[in-house]
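1. Prediction below, plus the sequence it came from.
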Amino acid sequence: MPADLVRAAVAEMVGISFRHRRFLRAVVLISAAHPEVQRRCARYSQELGEGFARVVLTARAAIRHGDPEAAIRSCFGTVFATSIIRIPYGPGFATPVPVDDDAFVADLGETAVRYLLADAVG
């Protein structure tokens, strides 16, 4: 089912960040001031986005946008940015009521499903 695929892709992508949280916390914070770290982070982030797109594109027929590749890139950017800001700053940085990691992942997965699959939610 396409919705399950999208949720699983989001969960795996965010899970990678969570599994490497201690390392990534320092990397995210230093990347703004260190061009080489920023360059490498951008490359690895792009590779992660390409992998995410390869997986999610297997549900291309269910994606309700005129340009599925662009929609997936946008979805990846949103999910990536949301999850990567949580790494150094924690769950309470952008919201007044922090949610635990499991709820965070589930919410992001549902956001991705609703964006990509619109009326195909299920």
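-> Perfect, thanks for sending it. Numbers count the residues shown, from 1 in each chain.
2. Every contact and neighbour count from this point should use C-alpha atoms.
-> OK.
3. What are the buried residues along the helix or strand where R73 lies?
-> Element membership for R73, per DSSP states H and E: helix 68-89. For helix 68-89, a neighbour-count test (16 or more other Cα atoms under 10 Å) marks 68-69, 71-76, 79-80, 83-88 as buried.
4. How far off centre is that helix?
-> 4 Å (Cα atoms, centre = their mean, to the nearest Å).
5. So which elements touch that helix?
-> helix 2-19, helix 21-31, helix 35-56, helix 101-117 (3 or more Cα pairs under 8 Å, 6 or more residues apart in numbering; DSSP states H and E).
6. take the one below as the second:
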Amino acid sequence: MAQSPEAPAGIARPPQQGRSRASFERMMTAAEALLIERGSDGFALNDVSRVGKVSIGSIYNRFSSKDELIQAVHARVMDRLCADQTRIVMRARSRSRSPVSLIRAIVDEMGEFLASHAQVMRPMMLRAAFDLVVQDRGRIAHDEMATMVATEVLAHREAIAHPDPDHAVEAVIRISYAAFARELGFGMAEAPQGGTDWKRLKADMGDMAARFLFSAPPADD
């Protein structure tokens, strides 16, 4: 089972006492909501204080800067995402009766996983462009998901028609993820407005993945 990366040094742990913990939770919830609404550059600690109904002193008792607070929010978000991404394979497995239906289901579940977390992943991926802590944690989590999916599909190695199953499975994961991420606007300041039929995109990517893996390639001219 994939595990979320350990929090970087300096990331505050939740306090144990009830009142302090409640204040901390309001602080973190407010910071995440502001991150989704405005992006990492669009709010200040005073906004977290106002929205979370916590004093600015309480924030500085836990975090030395807004950057450190955002990294702590990212750590919490990644805990949720890493827990949820372990269910991609379980849900796909429950929907499939063959290797072909398995890869179609995995691609579909991968798309749904990304869509369900798109609001918070979008600003975090923008942040990752210049924040190495966020970048490293995101990369580790992505690699864990890719390894988990590849292991499941390669358990059916004998059914894969592609001459290089390991490469083919890696390519399916990479290309499917990239297509979904682009459609969801990851790395963009704002979500894209309309355009592609999301259900059709998932079906098309699943069909292409199945054909790439399980249809024999044509002979070279």
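-> All right, it came through fine. Computed from a predicted model, the values in this text were never measured in an experiment.
7. ok and the helix holding R73 of structure 1 relative to helix 101-117, angle-wise?
-> Orientation of helix 68-89 of structure 1 against helix 101-117 (axes from the mean of the first three to the mean of the last three Cα atoms, to 10 degrees) gives an angle of 160 degrees.
8. and for stretch 75-86 of structure 1, what span of structure 2 is it aligned with?
-> Mapped onto structure 2 using TM-score structural alignment, stretch 75-86 of structure 1 spans residues 172-183.
9. mean shift between that stretch and structure 1?
-> Using mean Cα distance after the TM-score superposition for structure 1, stretch 172-183 of structure 2 ends up 1.2 Å from its aligned counterpart in structure 1, as a mean over the superposed pairs.
10. Contacts for that stretch, please.
-> Residues from elsewhere that reach stretch 172-183 of structure 2 (Cα atoms under 8 Å, 6 or more residues apart in numbering): V107, M110, G111, L114, A146, V149, A150, P192, T196, M205, A209.
11. ok, now with 6 Å
-> A209 (Cα atoms under 6 Å, 6 or more residues apart in numbering).
12. Next: stretch 25-36 of structure 1.
-> V37, Q38, I87, P88.
13. out of the residues you listed, who's nearest A62 of structure 1?
-> The closest of the contacts of stretch 25-36 of structure 1 to A62 of structure 1 turns out to be I87 (Cα to Cα; 31.4 Å).
14. Pull the contacting residues for that closest one.
-> R21, R25.
15. So what does Q135 of structure 2 match up with in structure 1?
-> Looks like Q135 of structure 2 aligns to Q38 there (TM-score structural alignment).
16. Roughly how far does that match sit from V28 of structure 1?
-> From Q38 of structure 1 over to V28 of structure 1 the distance is 8 Å, taken as Cα to Cα, to the nearest Å.
17. from the buried residues of helix 68-89 of structure 1, which single one is nearest A61 of structure 1?
-> For those, the nearest to A61 of structure 1 is P68 (8.9 Å; Cα to Cα).
18. Which residue is the nearest non-sequential neighbour of that closest one?
-> Nearest non-adjacent residue to P68 of structure 1, counting by Cα to Cα, 6 or more residues apart in numbering: R60, 6.5 Å away.
19. How many neighbouring residues does R200 of structure 2 have?
-> By other Cα atoms under 10 Å, 10 other residues sit near R200 of structure 2.
20. what does it align to in structure 1?
-> Counting by TM-score structural alignment, the partner of R200 of structure 2 is A103.
21. likewise L102 of structure 2?
-> For L102 of structure 2, the aligned residue in structure 1 is L5 (criterion: TM-score structural alignment).
22. which residues does its match contact?
-> L5 of structure 1 touches nothing, counting by Cα under 6 Å, 6+ apart.
23. With P98 of structure 1 instead?
-> P98 of structure 1 neighbours (Cα under 6 Å, 6+ apart): P91, G92.
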